[in-house]
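Asks: let's see this in three dimensions:
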Amino acid sequence: MANLSLAHLRLTPPKILSLGFILLIAAGTLLLSLPAASTGGRISFIDALFMATSATCVTGLAVIDTGTELTVFGQVVLLVLFQFGGLGFVTMATLITLVLSKRISLKERLLLQESMNQNSMQGIVKLIRRVLIYSLVIQLSGAILLAARFLKDMPVGKALYYGLFHSVSIFNNAGFDLFGDVHGPFSGLTRYVEDPIVNITSMLLIFLGGIGFIVLSDVVDFPKRKRLTLHSKVVLSTSAALIVTGAAVFFWLELNSTLKPLHTGGKIMASFLQAITPRSGGVTTIEIPLLRESTQFLMILLMFIGAAPGSTGGGIKITTFALLVVTVYARIRGKEDIVVFRHRISKDNVYRAITMTLLSLILVVTATMLLSVTESADFLTVLFEAVSAFGTSGITMGLTPELTTAGKILIIILMFVGRTGPLTLAYAIKPKKNKELYRYPEGNITIG
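Replies: Next up, the predicted model:
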């Protein structure tokens, strides 16, 4: 963090955050390009860049199989990248500063505020401490549970390593797995579709990583405070609605298709995991190409919505989606104010939500059109891949390993923008704001 405080004063927090991700990706690309990172010799620069971007942006899309084509060194590089990328490089740098007992400067607090999507610097260092403690406890608990299950399938050392890798990967919503080395390349968790320990642990890790550290801290404090903030109420209620609705629709659509061979418990677990994982999780127990087109489109919608602000996930964010829904509902009812849980929402927040959604739609539509030109695949597959990259979901219909060089570059851009956020990136490159000295007369445009 000491180096960050010496950054040029004209570098705003959004610019520094974007630059930090770029530097992480560059370092990861260099390390993954080394012969020691690959089992088959040096991998190409574009593949190393793709994998480094996917790990840093906690996406999980992979052009090479992590379990078979990367050495332990290469896998550890990925693990470090998605740990830093998930928690945020500013948060991890703060950890180092706190360990060294150094003072957190005002500039650094501004960076922390931006990285955690907070409206105020008050209590930001305390929040970061909590984030680091919660993350460590959750990931360690997940590693123990998964390792205990993997002991049935592999030696102790390998089970412990797999438990740790997958716990960190799933909690950070990275979606990388090593089971290509056990069950075949790009096999994922399909062999564990009816395993309760793997399914429930994965769902909890994705959920806890995806609701955001602000909400997590608020929930832990609930027994003492006896209340939740408006932000936490919106995130938790919307998350619950999306999970239950998504699972019910998935179950209905796939009951006589991919879910048919499973027993009742397996069908329910598979439905809930596939409803949770599109919101940035990246791990699946069902082969996505085998799903019905309607189900694949359902997952596209869930991936586009994404996780909560200040979390390890991407997408337009749950709160943005919730705000758009209540805004439409309020306008239909002819209400002037937009009210959520007896709180009036400012117009600035509404404008921000609309701007975020439109920028994201433009980005995804443009990328899909370009990918349709560069790739030999049907439209739904291309759209699925584009939204998965933007939402940092990491779920694929099989197109990623077959991408052309141009396609890889497009997906890299989508993953980066999806992680840093369209608004953060827009703020990072925007010119200095000048105060308007005059206003134009109001005009009317017919709508609808």
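
Asks: use CA for all of it now, contacts and neighbours both
Replies: Fine.

Asks: which strand or helix spans the spatially most central residue of the chain?
Replies: What sits nearest the mean C-alpha location of the chain, by C-alpha atoms, centre = their mean, is Gly313, with 2.2 Å. For Gly313, there is no enclosing helix or strand under DSSP states H and E.

Asks: these two touch, right, it and Thr392?
Replies: Yes. Counting by C-alpha atoms under 8 Å, Gly313 does reach Thr392; the two are 6.6 Å apart.

Asks: which residues touch Gly40?
Replies: Shown in contact with Gly40 (C-alpha atoms under 8 Å, 6 or more residues apart in numbering): Glu69.

Asks: could you also give me the structure for this next sequence, so I can compare it with the first?
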Amino acid sequence: MVLPGLYTGPSLTWVDALFTATSAVCVTGLIVVDTATYFTTWGQAYVLLLIQLGGLGIVSFTSVIIAALGHRLSLRQEILTSRGANMVDEIDYHALTWAVVRFTFGAELVGAVLLYVFWVPEFGWTGAVWPSIFHTVSAFCNAGFSTFTTSLMGFQTNLPLLGVVMMLIVLGGLGFLTLEELNLWRHRRQKKGRFRLSVHSQIVLGTTAVLIVGGWVAFTAFEWHNTLAGMSLSERLVNGLFASITPRTAGFNTIDYAETTSGTNFLTIIFMVIGGSPGSTAGGIKTTTFALLGLLAWSRLQGRPTTSISARTIPEATLQKSTSLLVVALGIITVGIFLFSVLEVPGNGANAAFLTYMFEVVSAFNTVGLSMGATGELSDPGRLITVVLMFIGRVGTLTFVAAMARSPKHIKGGFRYAYEDVSIG
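Replies: Next up, the predicted model:
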């Protein structure tokens, strides 16, 4: 980030260089300098390289982790299992990494061509090339970096272009395990064979659809007379849909989040915490964790001892992992908000400032990249805290999941202490 020829102005400080590199590799999208004006084309290409490597590395790593959950790996074929119950039993995990690479570059190629077609009328035959490539990779990797100062706010009325970006974000956030299983399902249907989608993919697809549609209705309603005012009906609907998709966890924006309503900001924070799906480039606690916790609460309210969906019972160990992941994530977010409250909120402690920095912490930890305008105003300690949050949110959570994926150890000495209950609630 400090090499000659990568920037146009004075060199970045080591803190800002670390911040930018971490944001790119962790596919977050938070920036302390304007990517559009500060970096040269070579500098933007370097940022894009970090995004692509970070995105591919994350997907490959998470796919291996998910494949290893609760089961020993064979040398030739790794079957995704959880305590003996097959989740996706027809995927060859030995070849999954190469499938990830092929699908990534294939999807990005198609996306770049489509964006190029929609940007040619505005930037010309040669001027549309680089923005198309950059935004395709950034969208598919859920990074949120843009070569435009105001992200995609200048293209609120270019509805086909926004549609392509949303498609790339969703594909990148679904997870390659689900995408590969959908591919198998398509081939089986063509051959008129039977194929049952795993519970994992059913939860991913169902939860993603509910979040997108529910968020679309809510965001559009909250911003109808605010940031969406002055647009046509179709433009309001498409931009409302974009606001529902981008918090999980792309980071592009077509509206100014410093001007959005409190309802929009709060819902955006919730969506940022949920994030995308396992085995994807997105961050957050993941759609499956959110869905399993909801199913767990519902089953307990009904007095059921087990949690079931689609005629299948979810293993208790998986439910415990989901609960643990949520507790750890909320704990880290809470610590981050506390540190920002002490270091960054003005002396008078304005409520507006607190919400701004809360938004910033959640966005950083869940590798979203959305901001209410606080990123560039952070002090060096605040920027270093953000770096740590981005790193932990991406790598730390995966490490935590990997640690939980190991088989439980036998009780030392062959005994346990006596049970004693504790009153709760």
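
Asks: where does the TM-score land?
Replies: Once superposed, the chains reach a TM-score of 0.88 (TM-score structural alignment, normalised by the length of structure 2), with 393 aligned residues with a C-alpha RMSD of 2.2 Å.

Asks: thinking again about what came up before, hey, what's in contact with both of Gly313 and Thr392 of structure 1?
Replies: Joint contacts of Gly313 of structure 1 and Thr392 (C-alpha under 8 Å, 6+ apart) are 58, 280, 419.

Asks: which one (most neighbours) among those?
Replies: Val58 (39 neighbours; other C-alpha atoms under 10 Å).

Asks: counterpart of that residue over in structure 2?
Replies: Here Val58 of structure 1 is matched to Val27 in structure 2, going by TM-score structural alignment.

Asks: same thing with Met299 of structure 1?
Replies: So Met299 of structure 1 corresponds to Thr268, using TM-score structural alignment.

Asks: what range does stretch 360-371 of structure 2 cover in structure 1?
Replies: With TM-score structural alignment as the criterion, stretch 360-371 of structure 2 aligns to 385-396.

Asks: how far is that stretch from where the chain is centred?
Replies: Centroid separation for stretch 385-396 of structure 1 versus its chain: 9 Å, with C-alpha atoms, centre = their mean, to the nearest Å.

Asks: and if you look at stretch 258-270 of structure 2?
Replies: The mean C-alpha position of stretch 258-270 of structure 2 is separated from the chain mean by 18 Å, C-alpha atoms, centre = their mean.

Asks: report the buried residues of it.
Replies: For stretch 258-270 of structure 2, a neighbour-count test (16 or more other C-alpha atoms under 10 Å) marks 260, 264-265, 267-269 as buried.

Asks: quick one: residues in contact with that stretch.
Replies: 219, 222-223, 226-227, 247, 257, 359, 362-363, 371-373.

Asks: then stretch 320-333 of structure 2?
Replies: 285, 289-290, 292-293, 361-362, 365, 397, 400-401, 404.

Asks: any idea what the residue nearest to the centre of structure 1 aligns with in structure 2?
Replies: So Gly313 of structure 1 corresponds to Ala282, using TM-score structural alignment.

Asks: coming back round to it: these two touch, right, the match of Val58 of structure 1 and Phe140?
Replies: No. Contact status for Val27 of structure 2 versus Phe140: not in contact, 10.2 Å apart, counting by C-alpha under 8 Å.

Asks: any shared contact partners between those two?
Replies: Thr281.

Asks: helices of the stretch 201-350 of structure 1, start to end?
Replies: Applying DSSP state H, counting those that start in this stretch to the stretch 201-350 of structure 1 gives helices spanning 213-225, 230-254, 264-276, 293-305, 318-332, 347-374.

Asks: list the buried residues of the fifth one.
Replies: This means helix 318-332 of structure 1. 318-324, 326-327.

Asks: now, which of the residues you listed sits nearest Phe379 of structure 1?
Replies: Phe321 (24.8 Å; C-alpha to C-alpha).

Asks: nearest spatial neighbour of that closest one, skipping sequence neighbours?
Replies: Leaving aside its chain neighbours, Phe321 of structure 1 sits nearest to Ile305 (6.5 Å; criterion: C-alpha to C-alpha, 6 or more residues apart in numbering).

Asks: what's near enough to touch the one you found?
Replies: Ile305 of structure 1 neighbours (C-alpha under 8 Å, 6+ apart): 279, 315-318, 321, 391.

Asks: is it true that Ala308 of structure 1 touches Ile214?
Replies: No. Ala308 of structure 1 is not in contact with Ile214 according to C-alpha under 8 Å; the separation is 9.5 Å.

Asks: neighbour count winner among the two?
Replies: Between Ala308 of structure 1 and Ile214, counted using other C-alpha under 10 Å, Ala308 has the larger neighbour count: 31 against 22.

Asks: quick one: that one and Gly209 of structure 1, what's the gap?
Replies: Separation of Ala308 of structure 1 from Gly209 of structure 1 (C-alpha to C-alpha, to the nearest Å): 9 Å.

Asks: also Val235 of structure 1?
Replies: 13 Å.

Asks: from the contacts of stretch 258-270 of structure 2, list just the buried residues.
Replies: Here, 16+ other C-alpha under 10 Å leaves 219, 222-223, 227, 247, 257, 359, 362-363, 371-372 buried among the contacts of stretch 258-270 of structure 2.

Asks: pick out the most distant pair among those.
Replies: So, those by C-alpha to C-alpha: farthest apart are Thr227 and Val362, at 22.2 Å.

Asks: what range in structure 1 matches stretch 205-217 of structure 2?
Replies: Taking TM-score structural alignment, stretch 205-217 of structure 2 hits residues 236-248 over in structure 1.

Asks: er, stretch 115-127 of structure 2 actually
Replies: With TM-score structural alignment as the criterion, stretch 115-127 of structure 2 aligns to 146-158.

Asks: identify each buried residue in that stretch, please.
Replies: Neighbour-count burial for stretch 146-158 of structure 1, counted by 16+ other C-alpha under 10 Å, picks out 146-151.

Asks: what does stretch 403-418 of structure 2 give?
Replies: 404-405.

Asks: contacts for it next, please.
Replies: So stretch 403-418 of structure 2 is contacted by 65, 68-71, 321 (C-alpha under 8 Å, 6+ apart).
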